[in-house]
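sequence unknown, structure follows:
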């Protein structure tokens, strides 16, 4: 039984790793047992829904149907570490930013400890007593005492791997504090990440463990996000996998498929199916005797070269394979699309009396391409625009057919909203809400 270790770092695209974590990137590229899945495409906006897809294999709508009919705890959800636990694995879960945890930020997290080892109580105390930002402003949490927060999680992972050397385990670890808010801060994660990977290698852990070294998405805010390069980077996180050195010789067919798939479109749902196959030991004849899952394909099977985002359950809004062309900012279709999006959003925001109604201030960027449905003449429009009040920058993708628009996924907020939505607690609508109590008195009186 192979152990599984997932080490994640928030908001780092593959391109940004190459740019700001060059030593870590070089180490991974040189390693003979590491595979770099270069076309890994996220499936949702932020951390939580992408991790839900990876660890549960569910879309957000399916999550609500299966275990979250309302905003509640995750205890009853089908997290894959439960499957590993039932098979005799020890399970671990650790994060460096407990207030911004993948299942905690504006959510209810867990009532019971979700895994055998769970570092949240210790990290809450550390966050309260030892956290500091080394003089930096507007970042989540760089340091815990004299160590970087990311290094604390790395050390926790190494200690667990050493203690469980003779026991199969499933470990999920996540780092957010250092990299979440500024694209350039990935550079501060370079040396800690490199030393962590070297320590893993020297410890002998890699002889019996499959290690996923991953991110959830690229940077979602800031100046770079307003460029087309930033648009792509946000959708293309890094996804590297270490295999034991003997794996390629024992399972040559599976290894050939894995290598082939490094150049194929891969999503979080494929990650989930692959974890299921690792648990089942389905390497020699992948997935044949396993029941099909709702989404995804095992990376131990060859992914078709002509795979589409629809095949990979990647919504059009997040798909980097779509062929679109830039159009003039004064093209009426962009303004019409933006007005439709804001109108639809305002209908949803109407349930929150504390939030102002929004309007389109200006168009920032727009692209138009052909839709997936080839039978009908459908256009796909991606538009970035600014709204008032609050100067929120929104990005959305809509289809356009017979003068009708339709959103393909949720609307992305691509600049920071800070305290603008302090009046509501809903984690989804906080991205869009501008609280009425922040409006100038003259505007409030006019309403």
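Everything's here; your move. Predicted model only: the values in this text are computed from it and were never measured.

going forward, measure contacts and count neighbours with C-alpha atoms only.
Noted.

Show me what the lengthiest helix in the chain is in contact with.
Assignment by DSSP state H gives helix 332-349 as the longest helix of the chain. Helix 332-349 is contacted by residues 355, 357-360, 363, 366, 381, 383-385, 396, 398, 405, 407, 429, 433 when judged by CA atoms under 8 Å, 6 or more residues apart in numbering.

who's in contact with residue 175?
Per CA under 8 Å, 6+ apart, neighbours of residue 175: 8-10, 95-97, 149-150, 153.

Please flag which of these sit within helices.
Per DSSP H, these map to helices at 149-150, 153.

export the residues you listed to TSV and tack on distance to residue 327 and neighbour count?
Below are these laid out as TSV (distance: CA to CA, whole Å; neighbours: other CA atoms under 10 Å):
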residue	distance to residue 327	neighbour count
149	44	28
150	42	28
153	45	22
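
before we go on, here's another structure to hold up against the first:
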């Protein structure tokens, strides 16, 4: 097992002239002493339960268990390009402008032929959609010629660069050919967003998120990142429990304090501009003169656009989506999976997001800001891919520290849930991990000194049951500390509270707004899945699925194929069953929690039915984001 861990992290080296990969592998392994990593982790976590209270007992599983390691394989990082990019962006501190640099030493990769001449121009990328296409269209300006050192203006935050070479051939007309295309995203420090430093006493907020990584998988697949967080004493919420199936409900709990039902009903995600009706955290912060930013990669699966209408009005001061639309259209992409864009142009898609986040924090470090930066590209669909990004992720976090841009900033490093599909979901650790994403807080020293009691409570809450609703209220608490009046209520969780207040050790899932089917507090016991009651429950689940699909005539009627497993939890007046089953004709694998009441053969579905294997294009005949995981198109 230790030999497997040794290969977990390799630096991805996009520059062929720099230090070799093997040297970096050796130095990183020596630095972290990975052979001791697992031993130390297990020694520090000897308890049977991660949380052990009267009402909540969460098992303390080993991230390096035989089950987990049987389905996880670390991957080597991928070089996104065999040659370095011709252009880069530098910031001119004297003129407070970004400028385009043509890297002369890289010209040899693009124009080595005698008497070749390279000319370059750039186009400004702007948001240009209206109505139902507001969030899905962009425009390009005319192409502006430039030479190295060209200064960009306030409108040039997103640009697409094209370079061509001219060949002078004897007795033949001059030929022109495109030899380079790249895109650059920048944060422009605009005067209207600045607050004078002498009157700025507000705390900045920076969310940095990764899709589909559990707390245990962060430790398993990204040990360099995990070790960095520990060394720098970021505060981990060890019993952080999701409240919804996928990204959207967990986002909405953090950003608005609401659950999925409320969000779909009141925020009208199927209507153009519907999501603009709901006040999200960046709106709260913008009301208090904060500069706001939101960036997410992978346009096809982005949170507010995957079978949703997105934003009619640009949601934040800086908004990455229309740059992503242009980049994905014009730059070459590579895919580790058909549905997963890993590289775009000359770099990793995630690098665009985290570099954009760093640029935002750097440009506005002396003014109050709220930024939300999210990546899907290296983690959404494959349990192995995060291992290839480990060192890059660690280095992104380290850069914030080394460049000293977080002196007045709280950073929330977070995921939405664990891996929802794949072989790991065949094991109990997969069931638990899906429900328990990671959550860390970086607290700046000046905040610690000003509010020691709040930090003491946050430290206590490391070992308490916490949820995205609490994160929402913690952000409202930050606003209150910055001098604004706030309503400390999460609509979908009346009993939730800020993490700067001590959470009760006896908190229950109901107290925390966690639906029963996502609750990790109850120790289910495995039972014989061939029992008649289990078969009855399985048929009940299939009947519920068919009832949900009844209005979609293009979806096939589902039939029970077999029951895979069953677990039981006994209460005083009822029993809960966690049942996993396969259906035909889709070969769909589903998991549901069902309560059997005292009435004979009376069942109640608790929460949602989870699809735990991939459905791909099986449901392409319908547009319902919720029902797509159930439908099998005829």
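Cool, got the structure. Quick caveat: nothing in here was measured; it's all calculated off a predicted structure.

TM-score for these two?
The TM-score (TM-score structural alignment, normalised by the length of structure 1) is 0.92; 427 aligned residues with a CA RMSD of 1.7 Å.

In structure 2, what range does the longest helix of structure 1 match?
With TM-score structural alignment applied, helix 332-349 of structure 1 matches the range 532-549 in structure 2.

For structure 1, just list every one of the helices.
With DSSP H as the criterion, structure 1 has helices spanning 14-20, 22-30, 47-56, 60-66, 80-86, 120-129, 149-163, 190-203, 228-235, 247-250, 252-261, 268-280, 332-349, 441-446.

Switch those helices over to JSON lines; also include distance to residue 112 of structure 1.
Below are those laid out as JSON lines (distance: least, CA to CA, whole Å):
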{"stretch": "helix 14-20", "distance to residue 112 of structure 1": "35"}
{"stretch": "helix 22-30", "distance to residue 112 of structure 1": "36"}
{"stretch": "helix 47-56", "distance to residue 112 of structure 1": "18"}
{"stretch": "helix 60-66", "distance to residue 112 of structure 1": "19"}
{"stretch": "helix 80-86", "distance to residue 112 of structure 1": "13"}
{"stretch": "helix 120-129", "distance to residue 112 of structure 1": "12"}
{"stretch": "helix 149-163", "distance to residue 112 of structure 1": "21"}
{"stretch": "helix 190-203", "distance to residue 112 of structure 1": "30"}
{"stretch": "helix 228-235", "distance to residue 112 of structure 1": "33"}
{"stretch": "helix 247-250", "distance to residue 112 of structure 1": "36"}
{"stretch": "helix 252-261", "distance to residue 112 of structure 1": "37"}
{"stretch": "helix 268-280", "distance to residue 112 of structure 1": "23"}
{"stretch": "helix 332-349", "distance to residue 112 of structure 1": "33"}
{"stretch": "helix 441-446", "distance to residue 112 of structure 1": "45"}
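
Of all those helices, which one comes closest to residue 104 of structure 1?
For residue 104 of structure 1, the closest of the helices of structure 1 is helix 47-56, at 9.1 Å, according to CA to CA.

What span of structure 2 is that closest one aligned with?
Against structure 2, helix 47-56 of structure 1 falls on residues 247-256 (TM-score structural alignment).

neighbouring contacts of the matching stretch?
Residues contacting stretch 247-256 of structure 2 (CA under 8 Å, 6+ apart): 211, 242-244, 258-260, 263, 278-282, 303-304, 416-417, 468-472, 490.
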